[in-house]
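Q: the following comprises the amino acid sequence and a computationally predicted model.
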Amino acid sequence: MRGHVSVKIDVFSFGVLLLEIVSGQRNNDFDQSGSIEGLLSSAWRNWNEGTAMALIDPTLKENSPRSEVIRCIHIGLLCAQENVSNRPTMATVNNMLNRYSITLPMPSTPPAIATQSEIMVARLSTSNDSMLTQSSSQSTSKSATKSINEMSVTELSGR
């Protein structure tokens, strides 16, 4: 594990969880869908472009007040700011969620936000890797080497 465990990490995790709930997608769903842009990047981009509604799960769009859902995205981004000292405490987050009279500060950039040029480089790299894999698989014989990986799972249960 890298970094330091702290209360602010819990705030970050809560922010990501809030964005997952609002979007209806898990953070790792963005990786599996072939998208280079992650949940935080997508939320940040939509927030900056004024298109935060594009992030929202269709069920929430139909059944929830727009202002509440946008406020949840705003709070999620505040919790996921790169600078740990800028993240609110959970007590503050609780107040933000329950008191609409509180004016929310503007969030700063979350960590690991890819720039457009980084996204293009990653897409080109992925495309080139795909072409190399196709050409190498065509040139290898049918007796391809297989690897067997082992994994152990530990399940803990309470008394």
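A: Alright, I've got the coordinates. Numbers count the residues shown, from 1 in each chain.
Q: use CA for all of it now, contacts and neighbours both
A: Noted.
Q: dump the residue contacts of the residue most central in space within the chain.
A: Centre of the chain computed as the mean C-alpha position; nearest residue by Cα atoms, centre = their mean is Leu39, 2.9 Å away. Applying Cα atoms under 8 Å, 6 or more residues apart in numbering, we find Leu39 in contact with Leu19, Glu20, Arg26, Asn27, Asn28, Phe30.
Q: just give the closest residue to Lys38, not the sequence neighbours.
A: Slight slip there: residue 38 is Gly, not Lys. Phe30 (5.3 Å; Cα to Cα, 6 or more residues apart in numbering).
Q: would you list every one of the helices in the chain?
A: For the chain, the helices identified by DSSP state H occupy 7-23, 29-32, 39-49, 58-63, 66-79, 90-98, 116-139, in order along the chain.
Q: contacts for the fourth one?
A: Judged by Cα under 8 Å, 6+ apart, the contacts made with helix 58-63 from elsewhere in the structure are Val22, Met53, Val69.
Q: chain center to stretch 12-21, what's the gap?
A: Between the mean C-alpha location of stretch 12-21 and the chain-wide mean there is a distance of 8 Å, by Cα atoms, centre = their mean, to the nearest Å.
Q: comparison target below:
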Amino acid sequence: MFHYSGFYDITTTDSLQFDYSTIQAATNDYSENNKIGRGGFGEVYKGTLLNGTEVAVKRLSKSSGQGETEFNNEVVVVAKLQHKNLVRLMGFSLEREERILVYEYVPNKSLDYFLFGQFHLLLCFNPAMKDQLCWTQRYKIIVGIARGMLYLHQDSRLTIIHRDLKASNILLDEDMNPKIADFGMARIFGIDQTQENTNRIVGTYGYMSPEYAMHGQFSMKSDVYSFGVLLLEIITGRKNSSFYERDNAHNLVTYAWRIWTNKTELDLVDQVIVDNCQKNEVVLCIHIGLLCVQEDLVERPSFSNILMMLTTNNVTLPVPQQPGFVFQTRHIRDLPGSNQSTMTKCGVVSVGDVSVTDLYPR
């Protein structure tokens, strides 16, 4: 039996319910040949409905104790959102004790595949493929993500804080337009609400803002911080968590800050695009990225300001202040009944690029 005791009411979305048999037929009974990936709480399949519409089906694992709240949250939140830079939820199914989400099918995988995954390996054999993620494409993706986030924060009927903005949650359509996905961690803010506190810290280390990772305080500016990290990853082609002590940096944010203060910004640029990029746009984006990851959340720009910076010529940008660093720690222990890790009080820490759902700062 499916129970829900969360904040949002899934019964308001009855019109989106699919028959289980429809989804089963669309995916050829969840055939291995139809499997296209694994999400945070289950596997994802490509399917074709009877009318020929291609869909992506996320089937949440029955064995997982996690995901129930996130499932309901996603259904209710995404069902109310319509924007070209957000993945569209087409429906869901709760029959046979299954929890299934049905999305529009987005053919070009996720952004992390192109930035950090097999795509980079394929470039070794076919250098011409670099045009698929040239600087022009990356800039378009950056602007598209900013437009989608502006819609979530300001232009939709609801004010949505995503809380897990990262490369693997950005899907790319056939024209390489970005679509923000995975709203299981999202929260709806009330009118005039600017911040909320929680003891249940969810999201992905490395993308979390310091005030959220340490104190459970999240706001629109938490998403801005995550966007800043993501922007720097798009420029460098490196994961925030790929830095080690031998790089003389704790993570991408500390590395970018050092490069910026040394005034050698172009050293940050992915070697795949460095010779053919618009250098003024690259420097602009590095500047914006560092504004987004400032330690003082008040100083971080809103997405309306970010979009203006990205799309308006001759805008004077403020000088970035000290970033909110997220440091690595060796102090790790498991929480009861989980594989999560705690954080020390001495500073904001990271235990790599892994999603977490129940974490209590002490």
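A: Yes, it's here. In this text the structure is predicted, and so the values were computed from the model without any measurement.
Q: which residue in the second structure lines up with Gly3 of the first structure?
A: Taking TM-score structural alignment, the alignment pairs Gly3 of the first structure with Gly216 from the second structure.
Q: what stretch of the first structure does stretch 60-75 of the second structure fall on?
A: For stretch 60-75 of the second structure, there is no aligned range in the first structure, judged by TM-score structural alignment.
Q: Arg71 of the first structure maps to what in the second structure?
A: Using TM-score structural alignment, Arg71 of the first structure pairs with Leu284 in the second structure.
Q: number of nearby residues for its match?
A: 16 (other Cα atoms under 10 Å).
Q: for it, which residues are in contact?
A: For Leu284 of the second structure, the contacting residues are Leu310, by Cα under 8 Å, 6+ apart.
Q: how near is it to Arg147 of the second structure?
A: Leu284 of the second structure is 17 Å from Arg147 of the second structure, where distance means Cα to Cα, to the nearest Å.
Q: and for Ile286 of the second structure?
A: Here the distance between Ile286 of the second structure and Arg147 of the second structure works out to 18 Å (Cα to Cα).
Q: could you do Leu101 of the second structure as well?
A: Here the criterion is Cα to Cα. By it, Leu101 of the second structure lies 25 Å from Arg147 of the second structure.
Q: what do you get for Val77 of the second structure?
A: Between Val77 of the second structure and Arg147 of the second structure the distance, using Cα to Cα, works out to 18 Å.
Q: and for Leu290 of the second structure?
A: Applying Cα to Cα to Leu290 of the second structure and Arg147 of the second structure gives a distance of 19 Å.
Q: neighbour count: these two, which is higher?
A: Neighbours were tallied for Leu290 of the second structure and for Arg147 using other Cα under 10 Å; the higher tally belongs to Leu290 (26 against 22).
Q: picking that back up, quick check: the match of Arg71 of the first structure vs Thr311 of the second structure, distance?
A: Relative to Thr311 of the second structure, and taking Cα to Cα, Leu284 of the second structure is found at 11 Å.
Q: do Ile201 of the second structure as well
A: In this structure, Ile201 of the second structure and Thr311 of the second structure are separated by 34 Å, where distance is defined by Cα to Cα.
Q: so these two - more neighbours on which side?
A: More neighbours surround Ile201 than the other of Ile201 of the second structure and Thr311, with 23 against 10 (other Cα under 10 Å).
Q: count the neighbours of Arg26 of the first structure for me.
A: Arg26 of the first structure, neighbours per other Cα under 10 Å, totals 15.
Q: what do you get for the one 10 residues further on?
A: Using other Cα under 10 Å, Ile36 of the first structure has 18 neighbouring residues.
Q: from memory Tyr255 of the second structure sits against Ala249, does it?
A: Yes. Applying Cα atoms under 8 Å, one finds Tyr255 of the second structure in contact with Ala249, separated by 5.3 Å.
Q: ok, Ala43 of the first structure - how many residues close by?
A: Taking other Cα under 10 Å as the neighbour definition, Ala43 of the first structure ends up with a count of 27.
Q: what do you get for Ile21 of the first structure?
A: Quick note: Ile21 of the first structure (other Cα under 10 Å) scores 16 neighbours.
Q: and it, what pairs with it in the second structure?
A: Alignment of Ile21 of the first structure against the second structure is given by TM-score structural alignment, with Ile234 as its counterpart.
Q: next one: Thr51 of the first structure
A: In the second structure, the residue paired with Thr51 of the first structure according to TM-score structural alignment is Thr264.
Q: quick one: that match from Gln271 of the second structure, how far?
A: Separation of Thr264 of the second structure from Gln271 of the second structure (Cα to Cα) stands at 15 Å.
Q: cool, and Val253 of the second structure?
A: Counting by Cα to Cα, the separation of Val253 of the second structure from Gln271 of the second structure is 18 Å.
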